[in-house]
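> structure for this input, please:
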Amino acid sequence: MLNGAFRPDEQVCSLRSYRRQRDTLVGYRASHIQHMQKALRQMNLLLDNVVTDITGKTGMTIIRAILNGQRNPVELARYRDKHCKKSEEEIAKSLKGHYRDEHVFALRQAVELYDTYDEKIRACDKALEQKLNTFDSKDDKDSQKPSTPDKPSKKRKSRCAPDFDVRSELNRVSGVDLTDIDGIDENTALKIVSEIGLDMSRWPSAKHFASWLGLCPGTKISGGKVLNRKTKRLPGAAATAFRLAAYSLTRSKSALGAYYRRMRSKLGAPKAITATAHKLARLVYSMLKHGSQYVDEGQEYFEQRYRERVLKTLKQKAKDMGFTLTPVETAVG
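You can find the predicted model right below:
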């Protein structure tokens, strides 16, 4: 009489394994970035003060030049990429250090290990792309649906995203563009699809889906009395992806960003993240199950609807108490 635990079909399970292996390698590569940073600091080379990411084009070019024997700060600063915000003079000031052999040795090993894991991640990217190519296209199943060209994404590509057009592939296999939802980039969309699959019929409704993710209030009730409404702690990868997407909306000018900030001021950050992740999960469920598209109505639209709801509540309370609300005209000028 118990329902079986959720398990995607074999095709999705295979995709999930490739994606999880890739995430593991990304974590290992990040450790060696920290080792590179430590070796640079030990040599008093403050490269991270002048570049946003030491593994970017400017940072790695300078690091490889150091490993090749270059020690002159002015010469090293000339490897600055034209898009770098700092000038060559500023970069040269941060590269005046002492190049002890043991620290250079540690830096060299960290770079070699970084390159090794970077190569393995690229191999995972190819495997992911090949696996996605085996999925059936949604357009093939619904020939009556007019095909529309993919619109360019307004979101920046994440540094941790796979090295192929993930967005187009996911659009093809799902029939919808999950990256239209604010907070969900192509890497997050790939994580979600690889964890939950494309068949939403496994959950009768969006409420069941949110409950399975552990993103809904708890129902600890005894004798008809609610004892606890805390959200269940379920360490699922899909729920974590939704929570991270919700947290990324902190400064978003979208309706979802306004919703998160409203909930944060009311409930605090942890509960606001859960509430926003719950809303994101319902949107993803609706898009994958019904093929609907998401359109952001904007921050101003959300704030206007919030004001209307508050005003309606105030009017009803005043009416119940025998009063009438009268707007106050403010003088202009």
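> all contacts plus neighbour counts: C-alpha atoms, from now on.
OK.
> all helices of the stretch 51-200 of the chain, in order?
In the stretch 51-200 of the chain, the helices defined using DSSP state H, counting those that start in this stretch lie at 57-67, 73-77, 88-93, 101-133, 138-141, 166-174, 186-196.
> so which of those helices is the most surrounded?
helix 186-196 (a mean of 22; mean count of other C-alpha atoms under 10 Å).
> what's it packed up against?
If you count contacts as 3 or more C-alpha pairs under 8 Å, 6 or more residues apart in numbering; DSSP states H and E, helix 186-196 packs onto helix 10-42, helix 166-174, helix 237-247.
> now the helices of the stretch 51-200 of the chain in CSV, with distance to R29?
Formatted as CSV, the helices of the stretch 51-200 of the chain follow (distance: least, C-alpha to C-alpha, whole Å):
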stretch, distance to R29
helix 57-67, 14
helix 73-77, 25
helix 88-93, 25
helix 101-133, 5
helix 138-141, 35
helix 166-174, 21
helix 186-196, 17
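> quick one more, to check against the first:
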Amino acid sequence: MDTYYSHCAGLDVHKKTVVACRVFPGPDGKDIQQVRTFATMTADLLELSDWLAEVGIAQVAMESTGEYWKPVYNLLENNFELWLVNARHIKQVPGRKTDVKDSEWIAQLLQCGLLTKSFVPPLPQRELRELCRHRANFIRERATQINRVQKTLEGMNIKLASVASDVMGVSARAMLAALVEGKANASEMAELAKGRLRSKQELLERSLEGRVSAHQRFILSELLCQIDSIEETIARFDEQIVTYCLPFEEAVVHLDTIPGVARATAELIVSEVGTDMTRFATPGHLASWAGLCPGNNESAGKRFSGRTRPGNASLRAGLVQAAHAASRTKTYLGAQFRRLVVRRGKKRALLAVAHSILVIAYRLMERGEDYTDLGVDYFDKREPERLTRSLTKRLVSLGFEVSLTPTPKALA
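Down below sits the predicted model:
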């Protein structure tokens, strides 16, 4: 088999050790293969770097093993061309499963050009991505605590969530604070409502009548303290992310113009994808990397499951959430959702809208421009004859005799 890289190495990364195999040509032209095990402390990884550099290693490949590859990558990326590869792409040959054999196998595959690089963004983008992912974790934790508050209220037979759309809104929080203090009755707590919620005074008063014990007040108080603490943490993350987003601010502003995409989602897209679209050959390549396109599984003329691949879970979750918001708008994306949901179901329709949002984001960052909506009637204008046939057929099925006379507007 042809040799693509003469001086290369393979790393088998674990929590406590890294097994390295370096391959380089000897004086007689034959390859020399040397294997050595290093600890994962910083000093040991620097020793690994020196060991690889002393024979002129240029390319280094490693598996993406959990979180353990990150410190190795951070310490070696300035000295070598690093290849982070998917573990599924380098399955071990049966009967050769040891750490030493793993590193040798990775080095051999790299030397023969049989590995494919994973996308690892530059350091500023990795820092922004880590901040955005941790903010998302705290947002999920806040949602968990809010669900616990609702569960506690149900135990008290307080039906506030059945009347107020947001139990963490201004009015609801004031009522919960009064409930924790235990000094107000249902009618007094209902008077704390503000805005449109005041029109539901009688219903609020009935929902706030329950059986509340001291231990339930204590639990509710602690949960509300947890939620306040998490919200303060999220606010501090927001401040940090704004600072780290300054080099990408122009792209964030462009993405913020897409329906359903708030600034937080725009920051997430930039942190996961970056702004250099040359890394992805087409929007389709980006959608495949994100796991937002159908799977490709066909054999002997038969098409099997078209399930989407795992892809980038953080980006996918954020885009599906944006698709939820876009589905309720009177825009092209909203029209796309309503067009697909009837025959494909809600989940597939949302995934299709998320795919469209990602394709739009690719084009906006590629061109450096704001989003221009095609309009809620785009699909009707694209195929007016098809819509006419469909509506006519429906009227006929209802028992009407239909005769169509086009107006000047229809002819135009």
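> redo the helices and strands packed on helix 186-196 of structure 1 as CSV? Include distance to T58 of structure 1.
Putting these into CSV (distance: least, C-alpha to C-alpha, whole Å) gives the following:
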stretch, distance to T58 of structure 1
helix 10-42, 15
helix 166-174, 26
helix 237-247, 29
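> residues contacting the residue mapped onto T257 of structure 2 from structure 1?
Using TM-score structural alignment as the criterion, T257 of structure 2 maps onto D180 of structure 1. Going by C-alpha atoms under 8 Å, 6 or more residues apart in numbering, D180 of structure 1 touches Y294, V295.
> against Q293 of structure 1, how distant is D180 of structure 1?
Using C-alpha to C-alpha, to the nearest Å, one gets 8 Å for the distance from D180 of structure 1 to Q293 of structure 1.
> same question, Y285 of structure 1
On the measure of C-alpha to C-alpha, Y285 of structure 1 and Q293 of structure 1 end up 11 Å apart.
> between these two, who's got more neighbours?
More neighbours surround Y285 than the other of Y285 of structure 1 and Q293, with 24 against 16 (other C-alpha atoms under 10 Å).
> so the more buried one is in which element?
Using DSSP states H and E, Y285 of structure 1 sits within helix 269-290.
> got the residue ranges for the helices in the stretch 1-150 of structure 2?
Ranges of helices in the stretch 1-150 of structure 2, per DSSP H, counting those that start in this stretch, are 42-53, 69-76, 99-111, 123-155.
> mind putting the ones you listed in a markdown table, distance to C293 of structure 2 and mean neighbour count included?
Shown next, in a markdown table, are these (distance: least, C-alpha to C-alpha, whole Å; neighbours: other C-alpha atoms under 10 Å):
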| stretch | distance to C293 of structure 2 | mean neighbour count |
| --- | --- | --- |
| helix 42-53 | 39 | 16 |
| helix 69-76 | 28 | 16 |
| helix 99-111 | 29 | 23 |
| helix 123-155 | 23 | 17 |
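> how about the ones you listed in JSON lines, adding distance to Q59 of structure 2?
Shown next, in JSON lines, are these (distance: least, C-alpha to C-alpha, whole Å):
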{"stretch": "helix 42-53", "distance to Q59 of structure 2": "10"}
{"stretch": "helix 69-76", "distance to Q59 of structure 2": "11"}
{"stretch": "helix 99-111", "distance to Q59 of structure 2": "8"}
{"stretch": "helix 123-155", "distance to Q59 of structure 2": "19"}
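> buried ones in stretch 330-342 of structure 2, by neighbour count?
T331, Y332, L333, G334, A335, Q336, F337, R338, L340, V341 (16 or more other C-alpha atoms under 10 Å).
> residues in structure 1 aligned with it?
Counting by TM-score structural alignment, stretch 330-342 of structure 2 lines up with residues 253-265 of structure 1.
> and the matching stretch, how far out from the chain middle?
Mean-position distance between stretch 253-265 of structure 1 and its chain equals 16 Å (C-alpha atoms, centre = their mean, to the nearest Å).
> ok, residues contacting the helix holding Y285 of structure 1?
174-176, 178, 181, 198-201, 206-207, 209-210, 215-216, 239, 242-243, 245-247, 256, 259-261, 263-264, 292-294.
> can you say which of these are buried?
By neighbour count, with 16+ other C-alpha under 10 Å, the contacts of helix 269-290 of structure 1 hold 174-176, 178, 181, 198, 200, 206-207, 209-210, 215-216, 239, 242-243, 245-247, 256, 259-261, 263-264, 293-294 as buried.
> from R261 of structure 1, how far out is L267 of structure 1?
Note on L267 of structure 1: its distance to R261 of structure 1, by C-alpha to C-alpha, is 10 Å.
> closest to A43 of structure 2 among the buried residues of stretch 330-342 of structure 2?
L333 (52.4 Å; C-alpha to C-alpha).
> thanks again, I'm all set now.
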